[in-house]
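**Q** Just the structure for this:
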Amino acid sequence: MGASSLPWKIIIFSLFCSSCAAYQRYKGLYPSAFRVKRGAAPLVNPVFQNSVNDVNLLYEILLDGLQLEDEDGQFLVQDKELASLRKTHKFEVIYEDIIPKTVPEVRRLIFALTKGKGVLRREDFERTVLTLVYTANKIAQANTTHQKDAWAECFISLYKTIKYDLTLR
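**A** All right, here's what the predicted structure looks like:
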């Protein structure tokens, strides 16, 4: 162990620490993505959109009458054929297990998004857009003006975050 090996160790240690910090930042945005309740390994950190066909499928699901919350508060796709697809099941897992559902959770996400620097990863961008869709739905469902205002504030902040991210790309 000479003095010449010491700089390499410092460089390797620095790279390791920076990659761990980056991993924690991404894990911090949507921590539930790394502990999906379904228990299936392929559903840990799931991503819905991997191709143009997936984008078209998402559009078809949304257009065909997706109910983000039915009477039981669950995700429901009206079309039985669309509901039976594996990709729809993955979307359901993302919706039910990963997307924040309360104003405090969404505000925590917004704070983490504004703290972060740089372009969002693909899965984080997708989840942020889906959270935006969820907040729009909650504005429409809100019973009081206080609830509407709280969800509208979240919606506007998420919109600004997405818009800013798009200007970085």
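
**Q** going forward, measure contacts and count neighbours with C-alpha atoms only.
**A** OK.

**Q** Would you map the helices across the chain?
**A** With helices called from DSSP state H, the chain shows them at 5-29, 52-63, 80-83, 86-93, 103-115, 122-141, 145-168.

**Q** Buried residues in the longest one, which are they?
**A** For helix 5-29, the buried set under the neighbour-count rule, 16 or more other C-alpha atoms under 10 Å, comprises 25-26, 28-29.

**Q** now the other sequence, so there's something to compare against:
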Amino acid sequence: PPKPPQEAFDACASAAEGDVCTVTFGGKSHDGKCVRGPDASAPLACAPPRPNPPQEAFDACTGSAEGDACTVTFGGKSHDGRCMNGPDGLACAPPHPPPHAKGPPKEAVDACANLSSGDACAVQLGGESHDGKCVNGPHGELPIACLPNDMPPPPPEAP
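**A** Just a heads-up that it's a prediction; the model follows:
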């Protein structure tokens, strides 16, 4: 995850962990709590509260136990997940795959089947031929695939 802005550290400079804080950045004030990062020796930073899951996520876990499989529907789409215990109770939490969870198109993977990362390639997409180069996903987790020269690389995983 990205490092908090300096203003978040400044807002908790003389506070204790868990204290309420207010931080201003981008011209807007945000209320939060002073928390430490993943490293216990990290300085405190003012973090806004996480948004609560929608009611549908809680409803999907009614009568379930933590870790049970669940399905929740948001915006007309169903998502499988697991019931997770949060500050407001048990809620269905879908897995958070990277933005390109489905991976590159099969044609792009096939175009690099016998090539290495960085090699030149050509792929047929949408009825058009595209020259490109073979690349892995942003964290190396996707199969090697032909990225057309006229397309941006896949974005890194969101925090």
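
**Q** Report the TM-score for the pair.
**A** Here the TM-score for the pair of chains, by TM-score structural alignment, normalised by the length of the second structure, is 0.23; 60 aligned residues with a C-alpha RMSD of 4.6 Å.

**Q** Quick check: the farthest pair among the buried residues of helix 5-29 of the first structure?
**A** R25 and L29 (6.6 Å; C-alpha to C-alpha).

**Q** on that earlier part again, the buried residues of helix 5-29 of the first structure into TSV, with extra columns for distance to A136 of the first structure?
**A** Putting the buried residues of helix 5-29 of the first structure into TSV (distance: C-alpha to C-alpha, whole Å) gives the following:
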residue	distance to A136 of the first structure
R25	26
Y26	24
G28	23
L29	20
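
**Q** Which of those residues sits closest to S18 of the first structure?
**A** Of the buried residues of helix 5-29 of the first structure, the one sitting nearest to S18 of the first structure (C-alpha to C-alpha) turns out to be R25, at 10.5 Å.

**Q** Heading C-terminal from the longest strand belonging to the second structure, find the next helix or strand.
**A** In the second structure, assigned by DSSP state E, the strand with the most residues is strand 77-86. Per DSSP states H and E, the first helix or strand lying C-terminal to strand 77-86 of the second structure is strand 89-93.

**Q** Would you mark the buried spots in that following strand?
**A** For strand 89-93 of the second structure, by 16+ other C-alpha under 10 Å, it's 90-93.

**Q** show me what contacts Q147 of the first structure?
**A** I139 (C-alpha atoms under 8 Å, 6 or more residues apart in numbering).

**Q** State the distance from it to V93 of the first structure.
**A** With distances taken as C-alpha to C-alpha, to the nearest Å, Q147 of the first structure is found 26 Å from V93 of the first structure.

**Q** Apart from its neighbours in sequence, what residue is nearest K133 of the second structure?
**A** A120 (4.3 Å; C-alpha to C-alpha, 6 or more residues apart in numbering).

**Q** Pull up the gap between the one you found and C92 of the second structure, please.
**A** Taking C-alpha to C-alpha, one finds A120 of the second structure at 44 Å from C92 of the second structure.

**Q** Equivalent analysis for A108 of the second structure, please.
**A** 34 Å.

**Q** now swap in A47 of the second structure and tell me
**A** Relative to C92 of the second structure, A47 of the second structure is positioned 24 Å away (C-alpha to C-alpha).

**Q** F58 of the second structure too?
**A** 6 Å.

**Q** what about W151 of the first structure, neighbour count?
**A** For W151 of the first structure, the count of nearby residues is 25 (other C-alpha atoms under 10 Å).

**Q** Show the contacting residues for it.
**A** 103, 135-136, 138-139.

**Q** how far away is it from L29 of the first structure?
**A** 19 Å.

**Q** Doesn't A108 of the second structure belong to a helix?
**A** Yes. Using DSSP: H, G, I helix; E, B strand; the rest coil, the assignment for A108 of the second structure is a helix.

**Q** burial count for it?
**A** Neighbours around A108 of the second structure, by other C-alpha under 10 Å: 26.

**Q** There's contact between it and L147 in this structure, I believe.
**A** Yes. With contact defined as C-alpha atoms under 8 Å, A108 of the second structure reaches L147; the gap is 7.1 Å.

**Q** Okay, and E56 of the second structure sits in which element?
**A** Short version, using DSSP H and E: E56 of the second structure is in helix 55-59.

**Q** Can you give me the buried ones in that helix?
**A** 57-58.

**Q** can you check stretch 125-133 of the first structure too?
**A** Buried residues in stretch 125-133 of the first structure (16+ other C-alpha under 10 Å): 125-132.

**Q** Looking at these, which is nearest L15 of the first structure?
**A** Ranked by distance to L15 of the first structure (C-alpha to C-alpha), these are led by F125 at 25.1 Å.
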